[in-house]
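Novice: requesting a structural model of the entry that follows:
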Amino acid sequence: MSLSTHVLDAGLGRPAEGVPIRLTRSGDPAPALFSAVTDSDGRHRHQDAGKDVPLAAGIYDLTFDTGAYFAASGQSGFYPKVTVTFEITDVTAHHHVPLLLSPFAFSTYRGS
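Specialist: You can find the predicted model right below:
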C-alpha cells in the first residue's frame, strides 16, 4: 500500500507548496503516523528512505493545515484546516488523496 497527496491552489492557479499535513488513524488519540509538508509541486508521498511505508487496512484522517498555508501565501481563507477521512480496504493498492483548494472552497477525490 502506498499513499500520496497533491494539493493545488485553484485561487492562485498553481501547486500549493508548503502545506503542512498529518496522517492519523481516524479516532485514534495516538500520535500522528506522519507529519510533513508538500513539496514545490504541492505533492507528498508517504515514504521512509525512499520506500513506501505500508499502512494497514482501516480508516485514516489526512489533515491539511490550510490556515498556515494561506497565511504563508498572503491569503486569508475560510477553512483553517481540511481533514479528508478515507478507508483503506486493499492494502496492496496505491492510494492518492488530492486536494483542490481555494480560500473559500475545497474538493477532493480518490486519485490514481
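
Novice: contacts and neighbour counts: CA atoms only from here.
Specialist: Fine.

Novice: hmm, residue 64 and residue 81 touching each other?
Specialist: Yes - counting by Cα atoms under 8 Å, residue 64 is a contact partner of residue 81 at 5.6 Å.

Novice: have a look at the two and say which one is more surrounded.
Specialist: residue 64 (24 against 16; other Cα atoms under 10 Å).

Novice: residues near residue 18, how many?
Specialist: Neighbour count of residue 18, defined by other Cα under 10 Å: 22.

Novice: the structure of the following sequence is requested for comparison with the preceding one:
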Amino acid sequence: MSQLSCHVLDNTNGIPASDITVKVFRLGSFECLAEGITGADGRVDFGDTHFAAGNYTLRFLVAPYCEAQFGQVFFPMIDIHFTITDKRHYHIPLLLSPFAFSSYRGS
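Specialist: Below is the predicted model of the structure:
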C-alpha cells in the first residue's frame, strides 16, 4: 500500500495556497476515499489512508480560493489523474494561477 500527499502553490502571489479542499477518488468512481484541507503551508497529507495500485483522481476545489485571491474564478475545480504503481510515498503538487495550472510528480 502507498501513501499520498499534495500541496498547492499560488504562483501569482508566491505563497502556499491554504484552505483548499482536496478529495481523492479512484478514477471513474464517485466514492471519496479521503479528504483534507490545505494548511498554512498549502499541504495535505492523507497519511491515514493507504492506496493500492491503480488509477486515482485528486480533486482540488479551488473556486473559493481563486475568488478571494484573484477576484475571479476561471477553473472552479481541478482534477489531476495519476497512477499508483508501487509501494512508496506519492506527492503531487499543484501550481495555481488565475488562468492556468500545472502539476508534476513530486518527491
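
Novice: how near is the residue of the second structure most remote from its centre to residue 107 of the second structure?
Specialist: Most distant residue from the mean C-alpha position of the second structure: residue 71, 21.2 Å away (Cα atoms, centre = their mean). Distance of residue 71 of the second structure to residue 107 of the second structure, computed by Cα to Cα, to the nearest Å: 32 Å.

Novice: do the same with residue 62 of the second structure
Specialist: Separation of residue 62 of the second structure from residue 107 of the second structure (Cα to Cα) stands at 23 Å.

Novice: now do residue 68 of the second structure
Specialist: For residue 68 of the second structure, the distance to residue 107 of the second structure - Cα to Cα - is 29 Å.

Novice: would you map the helices across the second structure?
Specialist: 63-70 (DSSP state H).

Novice: where along it do the strands fall?
Specialist: Remark: strands assigned in the second structure by DSSP state E are 3-10, 15-16, 21-26, 32-37, 43-45, 54-61, 78-84, 89-97, 100-103.

Novice: list the contacts of the shortest one.
Specialist: The list of residues contacting strand 15-16 of the second structure from outside it, by Cα atoms under 8 Å, 6 or more residues apart in numbering, reads 7-10, 40-42.

Novice: need these in a markdown table (columns: neighbour count and distance to residue 87 of the second structure).
Specialist: Formatted as a markdown table, the contacts of strand 15-16 of the second structure follow (neighbours: other Cα atoms under 10 Å; distance: Cα to Cα, whole Å):
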| residue | neighbour count | distance to residue 87 of the second structure |
| --- | --- | --- |
| 7 | 24 | 20 |
| 8 | 26 | 24 |
| 9 | 20 | 26 |
| 10 | 20 | 30 |
| 40 | 11 | 28 |
| 41 | 14 | 26 |
| 42 | 20 | 25 |
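
Novice: tell me the one of these nearest residue 51 of the second structure?
Specialist: Closest approach to residue 51 of the second structure among those (Cα to Cα): residue 7, at 17.9 Å.
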